[in-house]
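Trainee: One predicted model, sequence on top.
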Amino acid sequence: MNSHQLFGGWADSARQPVEDARQAFGDVSKQAQRGFQDMSRTARSAVDDMQDAISPYRQSLEDAIVSNPVKAVGVSLAVGVLLGWLIKRS
């Protein structure tokens, strides 16, 4: 006994909407994947641009820290105390 005889015609008539839904889901999934890839490329480009823009500043900061390590530790400690005090107040 096949499914058509067992369940009547409703099984065959339900198959097409399920296939249509599966196709639509696949299309939406592909569009979402393309959108994610586009956003990912844009974000990577923005990160690269940002790294290029801050590279000279980063190098000068590293040079200042290397040439004045005691001052760098003092500034770091002062900033930490200030942030701790501000956080404690709120």
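Mentor: Yes, it's here.

Trainee: Going by C-alpha atoms from here, please, whenever you check contacts or count neighbours.
Mentor: Fine.

Trainee: what about Leu6, helix or strand, and which?
Mentor: helix 3-7 (DSSP states H and E).

Trainee: Report all helices and strands that that helix contacts.
Mentor: helix 10-67 (3 or more Cα pairs under 8 Å, 6 or more residues apart in numbering; DSSP states H and E).

Trainee: centre of the chain versus the helix or strand that the helix it packs on is followed by, how much separation?
Mentor: On the C-terminal side of helix 10-67, the nearest following helix or strand under DSSP H and E is helix 69-89. Relative to its chain's centre, helix 69-89 lies at 31 Å (Cα atoms, centre = their mean, to the nearest Å).

Trainee: Next: stretch 64-76.
Mentor: Using Cα atoms, centre = their mean, the offset of stretch 64-76 from its chain centre is 34 Å.

Trainee: put this beside the first:
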Amino acid sequence: MGSQSFGGWADSARQPVDTARQALGEAGEAARRGYDDASRQARQAYEQMEDAIGPYRQSLEDAIVSNPVKAVGVSLAVGVLLGWLIKRS
């Protein structure tokens, strides 16, 4: 009789554990779906951004290749300006 009461206690304890395990599994699945959706949206946004800036990027690369000395001068001037602003604040 003692083993039957212990078996009943174990069964009653097992049910909440199984319920919690199932709930965690469902929560994990929902989190995975949310991550997949966010990842897909981020990829789409990145692709749209690449499409939008593609022509500007190509023209910038062409300008740098055709005028390398001017490109270095502009980069140096921007660096000096930023350094001065950072040092000042």
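Mentor: All right, it came through fine. Just so it is clear, the structure is predicted and the values come from calculations on it, not from any experiment.

Trainee: Give me the TM-score for this pair.
Mentor: Put the two chains on top of each other and the TM-score (TM-score structural alignment, normalised by the length of the second structure) is 0.88; 87 aligned residues with a Cα RMSD of 1.8 Å.

Trainee: Report the separation between the most centrally placed residue in the first structure and Val47 of the first structure.
Mentor: In the first structure, the centroid-proximal residue (Cα atoms, centre = their mean) is Ser40; its distance is 7.7 Å. From Ser40 of the first structure over to Val47 of the first structure the distance is 11 Å, taken as Cα to Cα, to the nearest Å.

Trainee: repeat for Ser76 of the first structure
Mentor: For Ser76 of the first structure, the distance to Val47 of the first structure equals 26 Å [Cα to Cα].

Trainee: do the same with Ser13 of the first structure
Mentor: Taken as Cα to Cα, the span from Ser13 of the first structure to Val47 of the first structure is 52 Å.

Trainee: The aligned partner of Val18 of the first structure in the second structure: how many residues sit nearby?
Mentor: Residue correspondence to the second structure (TM-score structural alignment): Val18 of the first structure is matched to Val17. The number of residues packed near Val17 of the second structure is 11, by other Cα atoms under 10 Å.

Trainee: With the one 5 residues further on instead?
Mentor: Here the neighbour count serves as a burial measure; for Gln22 of the second structure (other Cα under 10 Å) it reads 12.

Trainee: With Leu60 of the second structure instead?
Mentor: Counted with other Cα under 10 Å, the neighbours of Leu60 of the second structure add up to 13.

Trainee: Any figure for the gap between it and Asp37 of the second structure?
Mentor: In terms of Cα to Cα, Leu60 of the second structure sits 34 Å off from Asp37 of the second structure.

Trainee: Equivalent analysis for Ser5 of the second structure, please.
Mentor: Distance from Ser5 of the second structure to Asp37 of the second structure, by Cα to Cα: 49 Å.
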